[in-house]
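# build me a model:
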Amino acid sequence: MIKYVTTPIYYVNDIPHIGHAYTTILCDMFKRYQVLKGKECLLLTGTDEHGQKIESSAKARNKTPKEYVDETSFKFQNLWNKFDIAYDYFVRTTNEAHDMGVKRAFEEMYKNGDIYKGHYEGNYCISCETFFTKRQLVDGIFCPDCGKETNSIKEESYFFRLSRYEKKLLDWYKANPDVIMPLNKKSEIINFIEGGLSDLSITRSGFKWGISLPPFIDDSKHIMYVWLDALLSYITPLGYGNDIPNKIYLFNNATHFVGKDILRFHAIYWPAFLMSLNLPLPKQIYVHGWWTIDGVKMSKSIGNVVNPDDIANTYGLEVMRYFLIREVPFGQDGDFSHKALVDRANADLSDTLGNLVNRLLGMSEKYFDLNIESENFDYLKDEINEVSTIIKSLESYMTNMTPHKYLEELWKIFDIANASIAKYEPWAMMKAGKKDEVQSLLVFISNILSKGALLFYPILPHAAREIMKCLKVDFSYFGKLIEDDGLLNKFSLTKIPPLFPKLEIKTSNVIEKKSDIKEEIDISQFNKIDIRVGRVVEADILKDSSKLLVLRIDFGENVGIRQIVSGIAKHYSPDELKDMLVCAIINLKPVKLMGILSEGMILSAEDSSGILRLISANDIEAGSVVR
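The predicted structure follows:
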């Protein structure tokens, strides 16, 4: 059966960031692995282009919404093309065929009695395009997901009878225990459903940029809720409800990759919509974590958004692919740093893999003019068995979506090859006249690299092809070398350029802001920033974080005590901070960091070596204004 894998449909309110790249590379890896195993797999990605946030962003740039989304959607598609993402479908929610399919779905759900008209009263987060109840809000007004201030809204709306599908959803999870991976994410969803599902508002009437309701409704005041619109983009390119050739059968074997922040939409709303439409449900929903910078979620407002195009240009696309997949266990949050990327690339790609290829080519050319042959591997029996055991274990890691472990285990076969060179010292064997034993060793190493290149192809497709070209093997060898656990006896090698030269840390041009000096502002803009001196009353390490501290800071009687979360735990202990006078911006909108509300930002400075120091103010009272 053909597998069908999807990225989320990315919201085009800004350029792609490292989180978008991570999800897309994971899906590309998944597809390439299926194809490697001889299975057909189709990959869908695309852009979500409707909603109030898009309308506002376009207006701020003096563009029409369509002009704005055309420009931004192109940036996504162009980047995936540049990154050689093997996608088969690129859907845009502004396409006419998608518009037709969404209207058809609305009509079908309406006919099935799952849509009705009513009124909604609650708090709405424009950033998340989501309504929240009072009990869900932070301090009665702030969004529990993004921390931004919500708006109180009362409006007419069409509702989807989500409550009708409560039992069906729970039965589905019971019958399909592995449908959400990692499993702890499924438990979160089940607990949410068991708490009771409210019917879902699926239209908006406060703005115009969206898909209108089907003509039979005859209600021009309303447009579709952006999440109903976006989720249906997984099936409209397959011909649902439009004139595209019908391939909806592909959805019988669908796999979604999503970030943890949009799991509820994919694990509750989406299957309920599909149940209403009598369509197949996803076979798998893989849920990954966020990428953070110094323990803080990336945010354009604080200027720490990492541009994946700049990283690829600076360090190499394959280095970035390897780092993102290898560095962090799937499902957990990962912290991006240039040092970690460079250290990982130099150790694994340059020292272990690249050096092994260079040593093989060097010895093969010096001793045998690049032509090596052997059928006797008796003295390498232990190494051969060890490599075989490792390779047989790899399938389970990819099946259970633990690609970091897959790479960790796979790299052990290259360690075995390098260790065998040190152990048997082929240069000494040549001096001792053991030419056949040296050829056996080099043929063994060539087999390890052949097997390894085939197996890491889904993660490093370019490097895999280069090594296969060097060894004159191709994908047709997968059966003999991997499935049958065989060995090749003869290689005629071709020299290739070094695959992974040593890297140095380069921090310029890899953060979204490309200049050390920010854009000019006038004094009136600066005066909007409220910076005060505050005395640290308490400081504690944030549970489950190695980088965040929770501070309670007294800013004097006019402001009082504020709670601020700061990524300084690697530079200061809580005891050091007690009674320190620090400077902080106190009029930033509150945000939640790892579930904890932060009501400001402490000012600090970081030198070129990474040492961070807080901006302190001695001999001045708490509450003093910094001008």
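
# make it CA atoms for all contacts and neighbour counts henceforth
Fine.

# other residues contacting stretch 466-478?
Applying CA atoms under 8 Å, 6 or more residues apart in numbering, the contact partners of stretch 466-478 are 36, 357, 446, 449-451, 453-454, 465, 491-496.

# meant to ask about stretch 96-116, not that
By CA under 8 Å, 6+ apart, stretch 96-116 touches 92-93, 158-162, 211-214, 229, 232-233, 236-237, 239-244, 273, 276-277.

# next: stretch 320-332.
22, 25-26, 181-182, 287-290, 311-312, 334, 341, 344-345, 401-405, 407-408, 459-460.

# pull out the buried residues from the contacts of stretch 466-478.
By neighbour count, with 16 or more other CA atoms under 10 Å, those hold L36, V357, S446, L449, S450, K451, A453, L454, R465, F491, L493, K495 as buried.

# now, which of these lie within strands?
Applying DSSP state E to the buried ones among the contacts of stretch 466-478, the entries found in strands are F491.

# among the buried ones among the contacts of stretch 466-478, name the ones in helices.
L36, V357, S446, L449, S450, K451, A453, L454, R465 (DSSP state H).

# isn't K208 right next to M224, touching?
No. Using CA atoms under 8 Å, K208 is not in contact with M224; the gap is 9.8 Å.

# between the two, which is the more surrounded one?
Neighbour count, other CA atoms under 10 Å: between K208 and M224, M224 has more, with 27 against 17.

# the nearest residue to that one once chain neighbours are set aside - how many residues pack around it?
Leaving aside its sequence neighbours, M224 sits nearest to T203 (CA to CA, 6 or more residues apart in numbering; 4.5 Å). A total of 25 residues lie near T203 under the criterion other CA under 10 Å.

# which of the contacts of stretch 96-116 count as buried?
92-93, 158-162, 211-214, 229, 232-233, 236-237, 239-242, 273, 276-277.

# re the thing from before, contacting residues for the residue nearest to M224?
Taking CA under 8 Å, 6+ apart, we find T203 in contact with S157, Y158, F159, H222, I223, M224, Y225.

# and those residues as a markdown table, adding distance to L79?
Shown next, in a markdown table, are those (distance: CA to CA, whole Å):
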| residue | distance to L79 |
| --- | --- |
| S157 | 38 |
| Y158 | 37 |
| F159 | 37 |
| H222 | 34 |
| I223 | 31 |
| M224 | 29 |
| Y225 | 28 |
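
# narrow those to those in strands?
Those of the contacts of T203 lying in strands (DSSP E): S157, Y158, F159, I223, M224.

# the structure of the following sequence is requested for comparison with the preceding one:
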Amino acid sequence: MPTGGQGSQNPEGGRGGRVCRHLRGDRDAATGGRRAAHARARGAEGGGTGRIVSQAPRTYITTPIYYANGEPHIGHAYTTLLADTLARYQRQAGADVLFLTGTDEHGQKIQEAAEKRGLSPIELCDEMAARFRNAWKRLDIGHDRFMRTTEADHLAVVGAFLTRLDARGHVYADTYRGWYCVHEERFWTEKDLAVGGLCPTCDRPLREIEEKNYFFRMSHFQGDLVRHIEEHPDWIVPETRRNEVLGFLQKPLSDLSISRPRARVSWGIPLPFDSNQTTYVWVDALINYLTASGAIDPNAAADDQGFDDVAGSRWPADLHIIGKDIVTTHAVYWPTLLMGVGLPLPKRILAHGWWTVGRDKMSKSLGNTVDPLELREEFGTDALRWYLLREMPTGSDASYTPERFLARYDELANVLGNLASRVTSMIVRYREGQVPDGDPGGLDGAIVGTLERFHAAMTALRVHEGLDSAMDLARTVNGYVETSEPWALAKTPSRGGELDAALATLTRALVVISALFFPVMPGKMTELAAGLGLNEVPPLQAAARIVPAGLRVRKVPPLFPKPEAVDT
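Prediction:
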């Protein structure tokens, strides 16, 4: 979602005339599809406006929706894996999680890219959405909804949202004069331009434009937004991004153009009150968070009746995860739009850093992107997941190098993989594969301390610190192997009780380790749990309480073999 946008329509325009390949069939069929999607978003069984019946705490986590004009790259992968890891952590804690990602499928950039390839816009979007879906499947990303902004329920929700915004007096028409960047899908003023009159973000040539737009009175909500940020110091994390937004808000806030003339940008959602204008892609894209939440009924008339009781939906989102380059859009445009329609703001925004190559941001425009699927093929899915989340301090930048990737892979192989193989081999060798009934408490202090640090880090959204604590426990357990020396104890029958305690302690520690590492490496930790005789990786809160005695263990093969032997 570096730019936004979703939807399509026929040449006649207007809300009723919208044509999209996803809306084939008669009007009743389309309405039925919207009902089903709305019911799923609200957690209902079988449609209607049902309410959530689960008693589990609910968590709603989102990524940006990614612009459908390029291949998934390592930056996309990081954002989505960060969300997936936090979603898995919340599920381990018993939460009912909705994890949203998807593709942003409207706007002039899509329109022109499709024309260059001789495709219709929806054909291009179909192709790119499939590529993102495939990439996330291969990276073991377990999203609950993949939003495409050309879908029926989203088209209706955008119409309802904009109708309410207009009805409340926050929209007006005016003429815009300025410089427009197609790549960034945004206008610039003369004072913003880079040397040579180029876009200050991507250094591309700009188009001078004068046209009719509709504007949202964003300036009206500037004071309310500043107060919200000041009263909620953890609303934007890290603090550097919060300060950046507050600095931006020190200057008078301009009103926001929310439309483009249909004559120039035909591939977009028509404004419900002017079919000759299409919705600005960023506005369209941001509203996807509401569509998935079930907060707006897409079947109701596009007025206040379409806005359901928010308490019965997933809104507000618990966490928007974004890159730092789109923090203004999410921390200024989005909350003021929500204020305009009277909906609550998202609870937190995490703006992470960039992946760089050298000192340059990794981006399609610079041609220096890294294909995450190529790394996966060589090293395996979980090794890639580990590298991305361990290497980048949450909120800061990180530089990709093959050398650092190999160092992180070696860390997995030498610390975690070797530990799993050694411990399970000793249980098979010394106790015929059955965990003995010994005292498993030899590492109680280390386990309790690690769990406390892990939970604190994950709750604070400092995922890299949580993973550090998990790896520190693995190192501690390796140290216990060396100091307890099970191989020496096995040589002395009179020390059988000590051997039983050591093996039970090590098994319990591995069970806890499998739960700690599961959010980031679900595949390998499922393998480890199976080797320990468990049907699945236990929830974190239960892992330390499992009594290992009697578990049937088999030797776990190397979890992280040499790259040429990796089975992905």
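
# report the TM-score for the pair.
The TM-score (TM-score structural alignment, normalised by the length of structure 2) is 0.83; 497 aligned residues with a CA RMSD of 2.1 Å.

# need the counterpart of the residue nearest to M224 of structure 1 in structure 2.
Counting by TM-score structural alignment, T203 of structure 1 corresponds to S259 in structure 2.

# from A156 of structure 2, how far out is its match?
17 Å (CA to CA, to the nearest Å).

# mind listing the helices for the stretch 451-568 of structure 2?
463-484, 486-489, 496-517, 522-531, 540-543 (DSSP state H, counting those that start in this stretch).

# read off where stretch 81-95 of structure 2 ends up in structure 1.
Under TM-score structural alignment, stretch 81-95 of structure 2 corresponds to residues 25-39 of structure 1.

# ugh, wrong one, I meant stretch 228-238 of structure 2
Against structure 1, stretch 228-238 of structure 2 falls on residues 172-182 (TM-score structural alignment).

# how about stretch 30-37 of structure 2?
Going by TM-score structural alignment: stretch 30-37 of structure 2 matches no residues.

# so what's T401 of structure 2 up against?
So T401 of structure 2 contacts V357 (CA under 8 Å, 6+ apart).

# which position in structure 1 pairs with it?
So T401 of structure 2 corresponds to S337, using TM-score structural alignment.

# same check on T59 of structure 2?
With TM-score structural alignment as the criterion, T59 of structure 2 lines up with K3 in structure 1.

# for its match, which non-adjacent residue is spatially closest?
Spatial nearest neighbour of K3 of structure 1, excluding adjacent residues (CA to CA, 6+ apart): C41 at 4.5 Å.

# look up how far L503 of structure 1 lies from that neighbour.
35 Å.

# who's more crowded, those two?
C41 (21 against 16).

# identify the residues contacting that one.
Neighbour list for C41 of structure 1: I2, K3, Y4, V5, K31, Q34, V35 [criterion: CA under 8 Å, 6+ apart].

# 7 Å instead?
I2, K3, Y4, K31, Q34, V35 (CA atoms under 7 Å, 6 or more residues apart in numbering).

# any quick PyMOL command for the buried ones out of these?
Per 16+ other CA under 10 Å, the buried members of the contacts of C41 of structure 1 correspond to this PyMOL selection:
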select buried, resi 3+4+31+34
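
# okay if I get the contacts of C41 of structure 1 as TSV plus secondary structure and distance to T130 of structure 1?
Shown next, in TSV, are the contacts of C41 of structure 1 (DSSP: H, G, I helix; E, B strand; the rest coil; distance: CA to CA, whole Å):
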residue	secondary structure	distance to T130 of structure 1
I2	coil	34
K3	strand	31
Y4	strand	28
K31	helix	32
Q34	helix	36
V35	helix	38
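
# quick check, E211 of structure 2 in a helix?
No. Counting by DSSP: H, G, I helix; E, B strand; the rest coil, E211 of structure 2 is not part of a helix but strand.

# that one is in contact with W179, isn't it?
No. Counting by CA atoms under 7 Å, E211 of structure 2 stays clear of W179, with 11.2 Å between them.

# who has more neighbours, these two?
Counted by other CA under 10 Å, E211 of structure 2 and W179 do not tie: W179 has more neighbours, with 22 against 12.

# identify the residue nearest that one in space, chain neighbours excluded?
E208 (4.5 Å).

# aligned partner of that neighbour in structure 1?
Looks like E208 of structure 2 aligns to S152 there (TM-score structural alignment).

# can you tell me the helix or strand for its match?
strand 151-160 (DSSP states H and E).

# same for that strand, what does it pack against?
strand 115-125, strand 200-201, strand 203-204 (3 or more CA pairs under 7 Å, 6 or more residues apart in numbering; DSSP states H and E).

# rebuild those strands as JSON lines, extending it with distance to L597 of structure 1.
Supplementary listing: these in JSON lines, determined by distance: least, CA to CA, whole Å:
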{"stretch": "strand 115-125", "distance to L597 of structure 1": "17"}
{"stretch": "strand 200-201", "distance to L597 of structure 1": "27"}
{"stretch": "strand 203-204", "distance to L597 of structure 1": "29"}
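
# those: which one's closest to E538 of structure 1?
strand 115-125 (31.7 Å; CA to CA).

# mean distance between that closest one and structure 2 after superposition?
The superposed strand 115-125 of structure 1 is, by mean CA distance after the TM-score superposition for structure 1, a mean 0.9 Å from where its aligned residues fall in structure 2.

# which part of structure 2 matches that strand?
The aligned range for strand 115-125 of structure 1 is 171-181, by TM-score structural alignment.

# in that stretch, what counts as buried?
V171, W179, Y180, C181.

# would TSV of those with distance to P440 of structure 2 be doable?
As requested, those are arranged in TSV below (distance: CA to CA, whole Å):
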residue	distance to P440 of structure 2
V171	66
W179	68
Y180	66
C181	63
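
# could you identify the most distant pair in those?
V171 and C181 (23.5 Å).

# burial count for the aligned partner of G433 of structure 2 in structure 1?
Using TM-score structural alignment, the partner of G433 of structure 2 in structure 1 is L370. For L370 of structure 1, the count of nearby residues is 18 (other CA under 10 Å).

# out of everything not next to it in sequence, what's closest to L370 of structure 1?
That would be S364: by CA to CA, 6+ apart, it lies 4.7 Å from L370 of structure 1.

# helix or strand for the one you found, which one?
Short version, using DSSP H and E: S364 of structure 1 is in helix 355-368.

# buried ones in that helix?
N355, L356, V357, N358, L360, L361, M363, S364, E365, Y367.

# would you confirm that the second one contacts N418?
Yes. L356 of structure 1 sits in contact with N418 when judged by CA under 7 Å, with a separation of 6.4 Å.

# distance check, the nearest residue in space to G358 of structure 2 that is not next to it in sequence against A420 of structure 2.
Leaving aside its sequence neighbours, G358 of structure 2 sits nearest to S399 (CA to CA, 6+ apart; 6.4 Å). To A420 of structure 2, S399 of structure 2 is 30 Å away according to CA to CA.
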